[in-house]
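> the following comprises the amino acid sequence and a computationally predicted model.
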Amino acid sequence: MDQGNQLFTLALGLVPPWMVDDVRFTVEEKRLDLHVNFPRGSQFPCPVCGQDCPVYDTQEKVWRHLDFFQHAAYLHARVPRVHCPEHGVHLVSVPWAREGSGFTLLFEALVMAMVREMPVLTVSRLVRETDQRLWRVLDHYVAKAREAADMSEVHSVGIDETSSRRGHDYITLFVDLVAKRLLFATPGKDAETFAQFAEDLQAHGGSAEAITEVSMDLSPAFQKGAAEHLPNAQVTFDRFHLMKLVNEAVDAVRKGEALSQPDLKKSRWLWLKNPGKLSAKQSARLREILKNQNLKTAQAYQLRLTFQEIFTVQNRHQGATLLKAWVENVKDSGLPPMVKVAYTVMNHWDGVLRWFESQITNGILEGFNSLLQSAKAKARGYRTHKNFINMAYLILGKLDLRLPT
């Protein structure tokens, strides 16, 4: 072996009988081709039993490797098939690449590190490979890491949907509220998603019966799914979703009144932000509008602030008392959008009150949703649900990818 070949053999970490026996630079194409071989008479372990066996024949294969400076590097090898007396003829595994891949392990590790930080299409341009090939790499490592994921300790789960593409196209997310990791994601937002989650949970050492706390919105489909497939779970209706309903009601009151009260036009955020979040200019304008004591919007706004304050209470009994009083005040207000919310609270009373005991919310899911939508925007969308879900697992799943270094 000449010195150059020996140097590349060492650089690639090859051990006998593997060795580099030819190196070719193509300056015009900025390409480096490394040819890996083995001496005549070498033996390799049978992939089934591990017994050293003679070579039966070989197959020519090529893998893309990490760039050598500005040169795209490729490994070429005659991969042997061995003849095992017990198990017959089998293709051996090579130490630098996984079976079925056209990339070396180190190239794949680089790709996986890059796709965490930037869109797959951007990475594909940087490494000069098609994005379809890179998605297959991502799919392999995410699936492999999920196979090893342990869900045996999961007992508190948050559920929410996130938009996959424009229109009514959703992915439902199931998140471990304790470990703050994405457990499962699946297309749709119906009750069937809970059946799929329960099945996936069991496949990873968990149990649907072990789920004792669930946080979710008021979706009838989610309520049905939880009742059917998480039999021991007590449901907490997420207070952020409840607050969203109240905010929408306040804005509906404002819109209706703005027709006769010009001061209310373009004032939406004054009523939906907390007082402490308003700028000095916004605060001054709100105080000026509130001087009109007869505004229905001001009345709805005060009910909004009271509703929010109720959820600072830690005691269920006290919370129930305050919430009952709020519901009665809303009914007496004669503001139809607010009254509708009051009846919604009454119709979901147990799940609303459960918060005062469980103290769980979908806050972590709101953050997760923001991260996913940001990644989707950078990628300008994903062509398939599978791609979107794989990226969700990669970003939010806290997966142990076990990448080569």
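Arrived safely.
> contacts and neighbour counts: CA atoms only from here.
Noted.
> ok, A113 - how many residues close by?
When counting by other C-alpha atoms under 10 Å, one arrives at 11 neighbours for A113.
> and it, that one's in a helix?
Yes - the assignment for A113 (DSSP: H, G, I helix; E, B strand; the rest coil) places it in a helix.
> what comes into contact with the longest helix along the chain?
Assignment by DSSP state H gives helix 239-258 as the longest helix of the chain. By C-alpha atoms under 8 Å, 6 or more residues apart in numbering, the residues outside helix 239-258 that reach it are 217-218, 264-265, 268, 271-272, 296-297, 300-301, 304, 308, 311, 335, 337-338, 341, 352, 355, 361-363.
> quick one: what helix or strand has T186 in it?
Assigned by DSSP states H and E, T186 falls within strand 181-187.
> ok, then the element right after that strand?
Note on strand 181-187: by DSSP H and E, the next helix or strand toward the C-terminus is helix 192-203.
> got the buried residues for that following helix?
Residues of helix 192-203 classed as buried: 192-195, 197-198, 200-201 (neighbour count, 16 or more other C-alpha atoms under 10 Å).
> now render these as CSV, adding distance to D33.
Listed next are these as CSV, based on distance: C-alpha to C-alpha, whole Å:
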residue, distance to D33
E192, 51
T193, 49
F194, 51
A195, 51
F197, 47
A198, 49
D200, 44
L201, 46
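> hang on, the earlier thing: any buried residues in the strand holding T186, and which?
Of all the residues in strand 181-187, those buried under the rule 16+ other C-alpha under 10 Å are 181-187.
> report the angle between that strand and helix 192-203.
130 degrees (axes from the mean of the first three to the mean of the last three C-alpha atoms, to 10 degrees).
> what packs against strand 181-187?
Identification of packing neighbours for strand 181-187 by 3 or more C-alpha pairs under 8 Å, 6 or more residues apart in numbering; DSSP states H and E yields strand 169-176, helix 192-203, helix 385-396.
> next up, a second structure to put side by side with the first:
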Amino acid sequence: MILAQAMPVKRIAELIGEHDTRLWRVLEHYVDRAREQADYSDLRQLGVDETASKRGHHYVSLFVDLEQARTVFVAEGKDASTLERFKADLLDHGGRAEAVEEICCDMSPAFISGAESHFSQARLTFDKFHVMKLLNDAVDRVRRQEQRERPELKHTRYLWLKNPERLSAQQRLILETLCPASLHLKTVKAYRIRLAFQELWEQPPALAESFLKKWYFWATHSRLEPIKQCAKTIKKHWQGILNWFQSLVNNGILEGINSMIQAAKARARGYRTVKNFITIIYLISGKLDFRLPT
């Protein structure tokens, strides 16, 4: 079991002279048995995200106990029914939907709908990393549109997506040459709007909504269509963004688990079936007690 957490099953099979399909059956048996015995009665903070199971539009949804930093459920797909399936699985493991106090997810309509239908009492917080990605995507769309007429913006994509303190000395120099007001670059304006939004997370809770209202007015009057569209999306998800100031939850733990899962998938060069993929996810991130003989 330990080997399978760090090495592709196919490689283990080659080392021990066994067919990998037999090893997968053994792994699935022990993972399924350990999950049957798992107790999720203390789950209070839930993180939800999707991860790609294979190339193309094939996903599984991850449900993570944010306090225990463990994957408690994996569902095929990323629609609203995944929340319903998780609720049923939670009941099977000693948990109660009513006991879940916080849910953190991206702004996926499917996840929102599922959370509201099956965990209506939980406070829904939109993950701030996904909110910032929304802003970054808007800035990048402004840059792509503008660089057709302003060739000096070519090859500058990451200058606008990184925080200033993470830029190299050379990148900071290039940024400084593009920022003077005399150049009238729309991308610079979009970048400053993004940086301003980022200051939201540093506001005292009592001032957060007032700050966000001022930012929203600026963004919607920016005359930059991608920024205006982004601001309207933020308005639509207003309360879930502001809920962060009470819950302080984010999916940083889940993103770390997701990275670990994708690294395992890359080492294995993909998995033959979704069942195999789900088994590996539980194995490396479920913190299961396999109760193996020593």
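Nice, thanks for sending it over. This one's a predicted model, so the numbers in the text were calculated from it and none came from an experiment.
> the helices and strands packed on strand 181-187 of structure 1: which one's closest to E213 of structure 1?
Nearest to E213 of structure 1, of all those, is strand 169-176, at 10.4 Å by C-alpha to C-alpha.
> give me the angle between that closest one and strand 181-187.
In terms of direction (the same axes, to 10 degrees), strand 169-176 of structure 1 departs from strand 181-187 by 150 degrees.
> still on that earlier bit, which part of structure 2 matches the longest helix of structure 1?
Mapped onto structure 2 using TM-score structural alignment, helix 239-258 of structure 1 spans residues 128-147.
> same check on stretch 53-68 of structure 1?
The aligned range for stretch 53-68 of structure 1 is empty, by TM-score structural alignment.
> swap in stretch 205-218 of structure 1?
Aligned by TM-score structural alignment, stretch 205-218 of structure 1 falls on residues 94-107 of structure 2.
> pull up the distance across that stretch, start to finish.
With C-alpha to C-alpha, to the nearest Å as the measure, stretch 94-107 of structure 2 spans 29 Å from end to end.
> that older thread, of the buried residues of strand 181-187 of structure 1, just say which sits nearest to G225 of structure 1.
Lowest distance from G225 of structure 1 to the buried residues of strand 181-187 of structure 1 (C-alpha to C-alpha) belongs to T186, with 13.8 Å.
> alignment lookup: G363 of structure 1 to structure 2.
Under the alignment (TM-score structural alignment), G363 of structure 1 pairs with G252 in structure 2.
> what's near enough to touch that match?
Neighbouring residues of G252 of structure 2 by C-alpha under 8 Å, 6+ apart: F129.
> how close does it get to K265 of structure 2?
G252 of structure 2 is 20 Å from K265 of structure 2, where distance means C-alpha to C-alpha.
> repeat for R33 of structure 2
Relative to K265 of structure 2, R33 of structure 2 is positioned 23 Å away (C-alpha to C-alpha).
> P293 of structure 2 now?
Distance check for P293 of structure 2 against K265 of structure 2: by C-alpha to C-alpha, it reads 28 Å.
> so the two - more neighbours on which side?
Taking neighbours as other C-alpha under 10 Å, P293 of structure 2 and K265 compare with K265 leading, 19 against 4.
> which strand or helix spans that one?
Assigned by DSSP H and E, K265 of structure 2 falls in helix 252-268.
> that helix vs structure 1, mean deviation?
Following the fit onto structure 1, the mean deviation recorded for helix 252-268 of structure 2 is 0.8 Å by mean C-alpha distance after the TM-score superposition for structure 1.
> now do that helix against strand 70-76, angle only.
Using the same axes, to 10 degrees, helix 252-268 of structure 2 lies at 60 degrees relative to strand 70-76.
> can you flag the buried ones in the contacts of helix 239-258 of structure 1?
The neighbour-count criterion (16+ other C-alpha under 10 Å) marks 217-218, 264, 271-272, 296-297, 300-301, 304, 308, 311, 335, 337-338, 341, 352, 355, 361-363 among the contacts of helix 239-258 of structure 1 as buried.
> filter these down to the ones in strands?
When these are checked against strands using DSSP state E, none is located there.
> out of the residues you listed, which sit inside helices?
Per DSSP H, those map to helices at 271-272, 296-297, 300-301, 304, 308, 337-338, 341, 352, 355, 363.
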